[in-house]
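K.L.:
Sequence and predicted structure are below.
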Amino acid sequence: MARLDPVAFGFEQEHGSAFDHESAGLQAAAALNARFAGLSARDLIERALVEVFPGRIALVSSFGAESAVLLHLAASVDRGIPVVFMDTLRLFPETLAYRDMLVERLGLTNVRTIMPDPEALQAADPHKALWMMNADACCRIRKTEPLARAMAGFDAWFTGRKRFQAATRAAIQAFEQDGDRIKVNPLAAWTIDDLKAYVAEHDLPPHPLVAKGYPSIGCLPCTSKVKPGEDARAGRWRGLDKTECGIHLGLENDGSGI
């Protein structure tokens, strides 16, 4: 697993003492938020790619409803940026087709599709019914554990999370401490209108399921249509006390803090 470099962020370490990476991450995130406050999303992406985490940052994308904006911004800086895509093997066919279309359209050259471990799936979910009995366990096997393996060697990662998406995301900052890594959220302050304007300006293709009532798209069994007036993520794990798959919860003990 990659580790934050105390020297790179200007943190001193006493000779022979253990370095507190979680504390360093909190300090690094705060310092980066202060340092790059007011930058546009594209400029923030460029500074993170070129200056702060050169060769040590990836973009994690679901190729979902709003993914085209962040992918387009990143591609405008560097089409070779590592893009990690999790194929849980339970995705909508439309999502896989949308991924292929965007990769070609944006000229992305380093998309890494990762999948769950076959042996883990066979042991825990041989009948593809785990989502009904234990949705958290299903997400862990199909999303968080594969992503943890894919992120080995990276110190940071870009996400497309935005404050308006859900109450659990209302306070996110551009830079966040996330275990041993820094999470970078270039679109944190963007609104729905900002997204629509950017999509229109750059003529970006929409995910085909958005027009069918899916403003937030995950795995097929756990994604339902959203009614007018509902939270955009209301269709994710409907009826369960669950709002995140786990990769954004910072739970290092189960691999979710990647």
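P.N.:
That came through fine.
K.L.:
switch to C-alpha atoms for all contacts and neighbour counts from now on
P.N.:
OK.
K.L.:
from what I can see residue 22 touches residue 179, true?
P.N.:
Yes - using CA atoms under 8 Å, residue 22 makes contact with residue 179 at a distance of 5.9 Å.
K.L.:
Check the separation of the first and last residues in stretch 33-46.
P.N.:
Across stretch 33-46, the terminal residues are separated by 15 Å (CA to CA, to the nearest Å).
K.L.:
who are the neighbours in contact with the most centrally placed residue in the chain?
P.N.:
Note on the chain: the residue nearest the mean C-alpha position is residue 159, at 3.7 Å, using CA atoms, centre = their mean. The contact partners of residue 159, taken as CA atoms under 8 Å, 6 or more residues apart in numbering, are 59, 60, 61, 183, 184, 185, 186.
K.L.:
Same check on residue 82?
P.N.:
Residue 82 makes contacts with 57, 58, 59, 110, 111, 112, as judged by CA under 8 Å, 6+ apart.
K.L.:
again with residue 168
P.N.:
residue 243.
K.L.:
Give me the distance between it and residue 144.
P.N.:
Going from residue 168 to residue 144 by CA to CA gives 18 Å.
K.L.:
And residue 228, by the same measure?
P.N.:
31 Å.
K.L.:
Then residue 209?
P.N.:
For residue 209, the distance to residue 144 (CA to CA) stands at 24 Å.
K.L.:
Mind checking which of those two has more residues around it?
P.N.:
When residue 209 and residue 144 are compared for neighbours, residue 144 comes out ahead with 24 against 18, by other CA atoms under 10 Å.
K.L.:
pretty sure the more buried one is touching residue 246, no?
P.N.:
Yes - at 6.5 Å, residue 144 counts as touching residue 246 under the criterion of CA under 8 Å.
K.L.:
adding another structure so you can compare the two:
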Amino acid sequence: MLDGNLDTRAGRLNDRYRHHAATGVLRRAVSDPDLGRVALVSSFGAESVVLLHMVSVAAPGLPVLFIDTEMLFPETLEYQREVAAKLGLTDIRIIRATADEIARHDPDGTLHQFDQDACCNLRKTVPLEQALSGFDAWITGRKRFQNGQRAALEFFEPEEPSRLRVNPLAHWRPEDVQEYMVENNLPRHPLVAKGYPSIGCAPCTSPVKPGEDPRAGRWRGSDKSECGIHFIGGRMVRGKVSA
């Protein structure tokens, strides 16, 4: 049984690891009793290989949850297989919506055209929530620089009602990510070279022009900026969240 409520545990962990580097936060997170059972959730996107490599060094048997929405780019699926093999990750779990749920809510695969939130909920949020039901905490690749909603991101966050999120790269800058990839000779997602610095589902991801925000190609033309898996208290977070 984990001691203390979520806010207390998150505060305790942030105090404990406030001055640690990302690798130290991750290495300790997989064994700290204040976190309990931990999994990494990875999109195998443009920058995912950084955390995946850290996990391969610190805990190669850690469960890695990969959400296959069945609308991903073929390049992402191939990259997932390549990275998993190269890094020797031994517990990759492919997460999908059930065939019954797809047949019921999106039989012709067009839900994203008229209700993007509902599509993300069906293909990402609900399957991930079910997969995470056996864990006390999950590791994410979110970073403060990515957009305004993440500007105050801490290493450890409470996620009601019963989990914590771990953000080892919260304080990293874009150049830190690139330097880590170069120093460790890590494979790049093939779509990055084609102008996709942030990669999601194929129908809802477009190339980014020079000078645009790296996430400008996600759900272009809408006010949507998160898929819904990063939420607090069961609600998708789009703005400042009050304490």
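P.N.:
Good, I have the coordinates. None of these values were measured; they are calculated from a predicted model.
K.L.:
Filter the contacts of residue 82 of the first structure down to the buried ones.
P.N.:
Buried residues within these, counting neighbours by 16 or more other CA atoms under 10 Å: 57, 58, 59, 111.
K.L.:
what comes up buried for the helix ranked longest in the second structure?
P.N.:
As assigned by DSSP state H, the longest helix anywhere in the second structure is helix 74-87. Across helix 74-87 of the second structure, burial judged by 16+ other CA under 10 Å covers 76, 79, 80, 83, 84, 87.
K.L.:
So which residues of the first structure form strands?
P.N.:
Counting by DSSP state E, the segments of the first structure that form strands are 57-61, 83-86, 111-114, 156-158, 175-178, 181-184.
K.L.:
Tell me how many other residues crowd the aligned partner of residue 84 of the first structure in the second structure.
P.N.:
Under the alignment (TM-score structural alignment), residue 84 of the first structure pairs with residue 65 in the second structure. As a burial measure, residue 65 of the second structure scores 20 neighbours (other CA under 10 Å).
K.L.:
Correct me if wrong: residue 65 of the second structure contacts residue 38.
P.N.:
No - counting by CA under 8 Å, residue 38 is not a contact partner of residue 65 of the second structure; they are 10.8 Å apart.
K.L.:
What segments of the first structure are helices?
P.N.:
21-35, 41-47, 67-77, 93-106, 118-124, 130-133, 135-139, 145-150, 192-202.
K.L.:
Can you check which part of the second structure the fifth one sits on?
P.N.:
So that's helix 118-124 of the first structure. The aligned range for helix 118-124 of the first structure is 99-105, by TM-score structural alignment.
K.L.:
Please name the spatially closest residue to the aligned partner of residue 167 of the second structure in the first structure (chain neighbours excluded).
P.N.:
The alignment partner of residue 167 of the second structure in the first structure, by TM-score structural alignment, is residue 185. Nearest non-adjacent residue to residue 185 of the first structure, counting by CA to CA, 6 or more residues apart in numbering: residue 174, 4.6 Å away.
K.L.:
For the one you found, grab the count of nearby residues.
P.N.:
25.
K.L.:
sorry, back to before: contacting residues for the match of residue 167 of the second structure?
P.N.:
158, 159, 160, 161, 162, 172, 173, 174, 175.
K.L.:
again with residue 22 of the second structure
P.N.:
So residue 22 of the second structure contacts 168, 169 (CA under 8 Å, 6+ apart).
K.L.:
Equivalent analysis for residue 34 of the second structure, please.
P.N.:
Contacts of residue 34 of the second structure by CA under 8 Å, 6+ apart are 2, 3, 9, 13.
K.L.:
Settle it for me: which of residue 22 and residue 179 of the first structure has more neighbours?
P.N.:
Neighbours were counted for residue 22 of the first structure and for residue 179 using other CA under 10 Å; residue 179 has more, 22 against 16.
K.L.:
Residue 62 of the first structure versus the more buried one, what's the distance?
P.N.:
Residue 179 of the first structure is 21 Å from residue 62 of the first structure, by CA to CA.
K.L.:
And residue 246 of the first structure, by the same measure?
P.N.:
Applying CA to CA to residue 246 of the first structure and residue 62 of the first structure gives a distance of 14 Å.
K.L.:
Kindly report the same for residue 55 of the first structure.
P.N.:
Per CA to CA, residue 55 of the first structure is found 21 Å from residue 62 of the first structure.
K.L.:
Which one of those two is surrounded by more residues?
P.N.:
A count of neighbours by other CA under 10 Å puts residue 62 above the other of residue 55 of the first structure and residue 62, at 21 against 16.
K.L.:
Tell me the counterpart of that one in the second structure.
P.N.:
In the second structure, residue 62 of the first structure lands on residue 43 (TM-score structural alignment).
K.L.:
Residue 72 is in contact with its match, correct?
P.N.:
No - the criterion here is CA under 8 Å, and residue 43 of the second structure misses it with residue 72 at 9.8 Å.
K.L.:
for the contacts of residue 82 of the first structure, which one is nearest residue 49 of the first structure?
P.N.:
Closest to residue 49 of the first structure out of these is residue 57 (6.7 Å), distances taken as CA to CA.
K.L.:
With the first structure overlaid, report how far the longest helix of the second structure is off on average.
P.N.:
Superposed on the first structure, helix 74-87 of the second structure shows a mean distance of 0.4 Å to its aligned residues (mean CA distance after the TM-score superposition for the first structure).
K.L.:
Provide the aligned range in the first structure for that helix.
P.N.:
Taking TM-score structural alignment, helix 74-87 of the second structure hits residues 93-106 over in the first structure.
K.L.:
Spatially nearest residue to residue 209 of the second structure (excluding sequence neighbours)?
P.N.:
Per CA to CA, 6+ apart, closest to residue 209 of the second structure is residue 195, 7.3 Å.
K.L.:
And the one you found, what's its match in the first structure?
P.N.:
Counting by TM-score structural alignment, residue 195 of the second structure corresponds to residue 213 in the first structure.
K.L.:
doesn't residue 228 make contact with that match?
P.N.:
No - using CA under 8 Å, residue 213 of the first structure makes no contact with residue 228, being 9.0 Å away.
K.L.:
Give me the more crowded residue out of those two.
P.N.:
Set residue 213 of the first structure next to residue 228 and count neighbours by other CA under 10 Å: residue 213 wins out with 16 against 8.
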